[in-house]
Every structure is written in structure tokens, then in C-alpha cells.
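Participant: When you get a sec, could you give me coordinates for this:
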Amino acid sequence: MHNNQPIGLFDSGIGGTSIWKAIHQLMPNEATLFLADSLNAPYGIKSKDEIIALSCKNTEYLLNLNCKIIVVACNTATTNAIKELRSKYEVPFIGIEPAIKPAALHSQTQKIGILATKGTINSTLFHNSLQQYQNVTFVEQIGHGLVELIENGQINSPEMFDLLNSYLQPMIASDIDYLVLGCSHYPYLIPQIKKILPPHITIIDSGEAVARQTQKVLQETCGLHDLTTPAEQIFYTNSQSEVLQSFVGPNYSVFPKKF
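Facilitator: Next up, the predicted model:
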């Protein structure tokens, strides 16, 4: 079974491009359509009802463009809205959650740091995930201000380094050996984070796991691209297109859109 309709992805901004990159690397022949809702970023400080409403808006926009599957490339939207999305729409959904399981299974110190948004850390889905690992100590930190700096292209700024340092030092002092990145924006901070963390601490994000799950669900449900027609990679943003362009590179088309 083949299906040449695009994979739809949405995020509260440009962070979800880290998920898009993992999907595109695994399935380069698939068409994709990425929606960057940067005008409403960050989702992590919004109420659950606001996050659900924005997630429905984004989903309907992508469905109107004939997307065959929706990847919720945002931890906050997944943990707060995916249940409602799956009950409201018939299209398959792929969510993204902090990769707690591999960290918990491999940690030697049984102490794991989690850097995530307020919306993710305060969600029921996140807390239910933690309850599965009673023998592990989780050192949680809300990444106040990180998404805003990333959205403004300030990844390598002194302000970013100072913020990260203030968030990570208590985790280092707590003897963590894994750091779980609980926001799709945060993989772009890995070079900065590595300057702060000792080399024995492993950093985990969800990109590859989400890509594999997307491929699996496509094979089981709506089908993969048939490879006979070119597959477009299209990006829409309702904010500064040049910032999104800088994250995806010059080879892809970024379009400003109102949605």
C-alpha cells in the first residue's frame, strides 16, 4: 500500500524541526509539511485548554492540506492534548514525550535529570510516566526562557549559556548520569549543554524514536510514499520566516502563513 500524501508536523515554533530532521533522515522519500506556530510560542506557559485549542487549530490546518498522519512535534502539546486529538480526528497521531524509559533502564546512579517546559512537567501524562520508575530519582527543571531565546535565534548567546548553567548545575550536584530533554526545541542546545555537563552524563532526546514510530505506523496504516513522484518538504510559519529558514537550511522552502 502506497500513499503520497504528506506527513504533517506541528510545533509551537521551530523546535519541532529537530523531529522533522529525524523523520526526514529515516524516510527521505516522504513528503512533509511542517507548521511552526511561533506566533503562539511557547506553549509551555499556556493553560491545558489553550494548548488543546491550538493543537486542534494546527491539526485542522494540516488535514485541510491532505496530510495522511500528524506528528505532534511538541512535548507540551503531546502531554496536554494528544488524547483529545485522537478522540476528535480519525487520522493517526504520533506524539512526542520525554525519553524517560531508556534513561531509567540504563542509569547507574538511578538519578536522572529532566529539562522540560512547565506545560510538560505539570501534565498528568508526564507524572504517570514517572510513576513507572519508583526506584529512580528524577531531578526536574522547568526551562524558563529557553524556548523564547531559541525562537529569537539566540542559541549561542551568553544569556542562553547562563540560563542553562543555572539549570544544570543542581542536576550535576545531584549525581545524575542521564539528562532527558523534554522539549523538541532543546536538542538545538546540545552543543551548549555539553560545555556544562561532565562527559559521563548522557543526553537523550526523542527524535530517532519518534521517527521510527512514525515509519511503523505509516507501514501499518496509511502507507509509505511510492517513490515515483518527487516528495516536497514544505515549511509554514506564522512568525519570522528567516528564523525557521536558518534552522532547516537554504535547500527548503519556508512560507509565511496566517493560521
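
Participant: Could you use CA atoms for every contact and neighbour count after this?
Facilitator: Fine.

Participant: Quick check: the residue nearest to Thr137 when sequence neighbours are not counted vs Ser12, distance?
Facilitator: Of all residues not flanking Thr137 in the chain, Lys111 sits nearest, at 4.7 Å (C-alpha to C-alpha, 6 or more residues apart in numbering). Look at Lys111 and Ser12: by C-alpha to C-alpha, to the nearest Å, they are 30 Å apart.

Participant: So between these two, which is more surrounded?
Facilitator: Between Lys111 and Ser12, Ser12 has the larger neighbour count (other C-alpha atoms under 10 Å), namely 31 against 21.

Participant: give the contact list for that one.
Facilitator: 36-38, 40-43, 74 (C-alpha atoms under 8 Å, 6 or more residues apart in numbering).

Participant: At the geometric centre of the chain, which residue do we find?
Facilitator: Ser184 (2.8 Å; C-alpha atoms, centre = their mean).

Participant: Doesn't it lie inside a strand?
Facilitator: No. Going by DSSP: H, G, I helix; E, B strand; the rest coil, the assignment for Ser184 is coil, not a strand.

Participant: Among the contacts of Ser12, which lie within helices?
Facilitator: Using DSSP state H, no member of the contacts of Ser12 sits in helices.

Participant: mind giving me CSV with those and columns for neighbour count and distance to Asn3?
Facilitator: Below are these laid out as CSV (neighbours: other C-alpha atoms under 10 Å; distance: C-alpha to C-alpha, whole Å):
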residue, neighbour count, distance to Asn3
Ala36, 29, 24
Asp37, 24, 26
Ser38, 21, 29
Asn40, 15, 32
Ala41, 18, 32
Pro42, 21, 33
Tyr43, 26, 32
Cys74, 29, 25
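
Participant: if you look at those, which of them are in strands?
Facilitator: Ala36 (DSSP state E).

Participant: can I get the contacts of Ser12 in TSV with distance to Asn238?
Facilitator: Output for the contacts of Ser12, formatted as TSV (distance: C-alpha to C-alpha, whole Å):
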residue	distance to Asn238
Ala36	7
Asp37	6
Ser38	6
Asn40	9
Ala41	11
Pro42	13
Tyr43	15
Cys74	16
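
Participant: check contacts around Pro42.
Facilitator: 12-13, 147-148.

Participant: Could you measure from the residue nearest to the centre of the chain over to Ser206?
Facilitator: 8 Å.

Participant: here's the other one to compare against:
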Amino acid sequence: MSNHPIGIFDSGIGGTSIFKEIHALLPLENIIYLADSANAPYGNKSREDILQLSVKNTELLIDRGCKLIVVACNTATTNAIAYLRQNYNIPFIGIEPAIKPASLNSRSKSIGILATKGTLSSALFHKTSDLYAKDVKVIEQVGEGLVPLIEAGQLHSQDIRDLLKKFTLPMIKAEIDYLVLGCTHYPYLIPELKKILPSHVTIIDSGLAVAKQTETVLRTKQILNNEASTPKIEFYSNGDISILKKILNNQFPVSYLNF
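Facilitator: Presented below is the predicted three-dimensional model:
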């Protein structure tokens, strides 16, 4: 199975931030990416809807021969990955907000977390937060409205700037020194966030950690692809593929797929 593809799915284009880290670390791996943009955002949906969508995406990737699936969506991870692991005989890699490194490294003992409603309200998020952030002040903020703007390609729009200023103001007042991005769409907002936040605030996401965990699991399962050939990278979206192409700088083939 070593030459079978890695499957990645997200509620849209956000998971491409995870794809880029995985592809950089594991350049020989074949990859299939599903952007469920027609149903974005997942963050304001019910747990039942998120579970149903995650099952749909998983089965499509399994049907295409994927050897491992990365749930490149914080909301889908926190609400569905336990079910997926119990019901499918394939390794799953999830995405969790980087609360642990932020809490352990914070000097001000105050950190901010920008995430979706679905992530912040999940049991997994609260379990992680209780475990690592007991002695740290955590400013939680739902990034309401950000994902639709990112999906529309408005990464540097005034609407994005206005929302980010609104969301980060309480964090700045609380003197945070770490901002955790709890949605895979949000790394695309880092350039705008850096213009707003004080220079000493460190912005962290889960991308590199997810790529390293993917490599670890592939090695452990002995399904790492070592064939020195050009990998087959496929992107599929059930939404506007022009935005996905732009995010990828037209480096990879992108196709519309009704799923």
C-alpha cells in the first residue's frame, strides 16, 4: 500500500495549509485532497451534520484507495474523528489547536485562541484546554464570518481586517503573547494578523505538527512511499475551483467534483 495516496479533506480550501506542510515534508507521497466548499463552513453546523459530512468525505477517499486520511479541519476532528477511527480500518490524523505549546511557552500566562464555534464548543477542545491550560488565562474567540470570506478569496479585504481587529482587541487588552489558530483556514490570515497584533505575539498553528505525525504513522505502519517518482497530486472541490487554484498558485491540477 506504500504507493497508495494520502487522503486529505476539509470544509473547503483551509486544509491546503496542512497539505503544503505534508507535501513539503513528504514530497514522494501521492495525495488526494477534497475541498467540501459547497458545505463550508462546518463550524456553525450541528455535530450530526459534521459527522455525516465527514463520513461522506471519508468513504469517497477510501473508495479512491487512500492508505491514510488527514482530517484537515479542526471542527471535523473535534466532532467526528473518534467515530471515524472506530468505524473504518484506516489510520486517521486529526487537527487540534496548538494549546499545549502556547500554554507551556507563554510568559505572560495569557493566550488567545481564534477558532470556529464547532471547535470551541467540542468536548475534545475542552479536554485539551483543561489538560494544558489550567494555569493560563485563555481568551477564546469564535471567528464568525472569517471562513466564508477566505473561501471567497478575500484574504486582504477590508471586511477581513475589520473582523480581525474586532476579534483580537480583547486578546491584546488581555496582554496575550501567543495566538493559537484553531482553524486550518486561518493561517492564510497571518499576514493581516501580523499588522494588527503587537510584534511580541507569536502566532502558531498545527500544520507542521500534523505533517510530522503523518510521517510517524506512515513509518510505523510501514506504508511510507519511498519510490523516487513524481507524485500524483489531485485536488477536487464541489465549489468554485478558481479560488482553490489561486491558493495553490496553479501548481497542481484542480477538478470540480459533485460530492
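
Participant: I'd say the residue nearest to the centre of the first structure and Ile19 touch.
Facilitator: Yes. Under the criterion of C-alpha atoms under 8 Å, Ser184 of the first structure makes contact with Ile19 at 6.9 Å.

Participant: Run through who's touching stretch 67-78 of the first structure.
Facilitator: The contact list for stretch 67-78 of the first structure, computed with C-alpha under 8 Å, 6+ apart, reads 3, 5-12, 15-17, 19-20, 33, 43-44, 51-52, 55, 59, 62, 82, 91-98, 117, 119-120, 182-184, 214, 218, 222.

Participant: What count of nearby residues applies to the closest residue to Ile7 of the first structure other than its chain neighbours?
Facilitator: Once flanking residues are discounted, Ile7 of the first structure sits nearest to Thr32: 4.6 Å by C-alpha to C-alpha, 6+ apart. By other C-alpha under 10 Å, 22 other residues sit near Thr32 of the first structure.

Participant: wait, is His200 of the first structure part of a helix?
Facilitator: No. Per three-state DSSP, His200 of the first structure lies outside any helix segment and is coil.

Participant: who's in contact with the nearest residue to it once chain neighbours are set aside?
Facilitator: Distance criterion C-alpha to C-alpha, 6+ apart; nearest residue to His200 of the first structure, sequence neighbours excluded, is Asp177 at 6.6 Å. Residues counted as contacts of Asp177 of the first structure (C-alpha under 8 Å, 6+ apart) are 107-113, 200-202.

Participant: Return the members of the residues you listed classed as buried.
Facilitator: With burial judged by 16 or more other C-alpha atoms under 10 Å, the buried subset of the contacts of Asp177 of the first structure is 107, 110-113, 201-202.

Participant: okay, those residues in TSV with secondary structure next?
Facilitator: As requested, those are exported to TSV (three-state DSSP):
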residue	secondary structure
Ser107	coil
Gln110	coil
Lys111	strand
Ile112	strand
Gly113	strand
Ile201	coil
Thr202	strand
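
Participant: need those residues in JSON lines with distance to Glu140 of the first structure, can you?
Facilitator: Putting those into JSON lines (distance: C-alpha to C-alpha, whole Å) gives the following:
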{"residue": "Ser107", "distance to Glu140 of the first structure": "16"}
{"residue": "Gln110", "distance to Glu140 of the first structure": "14"}
{"residue": "Lys111", "distance to Glu140 of the first structure": "11"}
{"residue": "Ile112", "distance to Glu140 of the first structure": "8"}
{"residue": "Gly113", "distance to Glu140 of the first structure": "6"}
{"residue": "Ile201", "distance to Glu140 of the first structure": "16"}
{"residue": "Thr202", "distance to Glu140 of the first structure": "16"}
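
Participant: Run through the strands of the second structure in chain order.
Facilitator: Going by DSSP E, the second structure shows strands at 6-10, 31-35, 68-71, 92-93, 110-115, 137-142, 178-182, 202-204, 233-237, 254-256.

Participant: need those strands in CSV with distance to Arg85 of the second structure, can you?
Facilitator: Below are these laid out as CSV (distance: least, C-alpha to C-alpha, whole Å):
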stretch, distance to Arg85 of the second structure
strand 6-10, 15
strand 31-35, 19
strand 68-71, 10
strand 92-93, 7
strand 110-115, 23
strand 137-142, 27
strand 178-182, 21
strand 202-204, 27
strand 233-237, 23
strand 254-256, 28
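
Participant: quick one: which of these is nearest His126 of the second structure?
Facilitator: With distances scored as C-alpha to C-alpha, the stretch of these nearest to His126 of the second structure is strand 137-142 (11.3 Å).

Participant: Need the residues that contact the closest one.
Facilitator: 109-117, 120, 167, 170-171, 174.

Participant: nearest spatial neighbour of the residue in the second structure sticking out farthest from the centre, skipping sequence neighbours?
Facilitator: Going by C-alpha atoms, centre = their mean, the residue of the second structure most distant from its centre is Ala228, 28.3 Å out. Counting by C-alpha to C-alpha, 6+ apart, Leu28 is the residue found nearest to Ala228 of the second structure once chain neighbours are left out, at 6.7 Å.

Participant: The one you found and Glu215 touch, don't they?
Facilitator: No. If you go by C-alpha under 8 Å, Leu28 of the second structure and Glu215 don't touch, sitting 11.6 Å apart.

Participant: The closest residue to Lys232 of the second structure other than its chain neighbours: how many residues sit nearby?
Facilitator: Distances taken as C-alpha to C-alpha, 6+ apart place Asn30 nearest to Lys232 of the second structure, at 4.8 Å, with adjacent residues excluded. By the measure other C-alpha under 10 Å, the count of residues near Asn30 of the second structure is 21.

Participant: Spit out the contact partners of Asn30 of the second structure.
Facilitator: With C-alpha under 8 Å, 6+ apart, Asn30 of the second structure has these contacts: 3-6, 231-233.

Participant: Need the buried ones from those selected in PyMOL.
Facilitator: Selection of buried members from the contacts of Asn30 of the second structure for PyMOL, criterion 16+ other C-alpha under 10 Å:
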select buried, resi 3+4+5+6+231+233
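
Participant: any idea which of the contacts of Asn30 of the second structure is closest to Asp135 of the second structure?
Facilitator: Out of the contacts of Asn30 of the second structure, the member with the shortest distance to Asp135 of the second structure (by C-alpha to C-alpha) is Ile6, at 38.0 Å.

Participant: Let me see the ranges of the helices in the stretch 51-200 of the second structure.
Facilitator: Assigned by DSSP state H, counting those that start in this stretch, the stretch 51-200 of the second structure shows helices spanning 74-87, 99-105, 117-120, 123-132, 146-151, 158-173, 190-196.

Participant: Dump the ones you listed to a markdown table, plus distance to Asn238 of the second structure.
Facilitator: Formatted as a markdown table, those follow (distance: least, C-alpha to C-alpha, whole Å):
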| stretch | distance to Asn238 of the second structure |
| --- | --- |
| helix 74-87 | 18 |
| helix 99-105 | 32 |
| helix 117-120 | 22 |
| helix 123-132 | 29 |
| helix 146-151 | 12 |
| helix 158-173 | 24 |
| helix 190-196 | 26 |
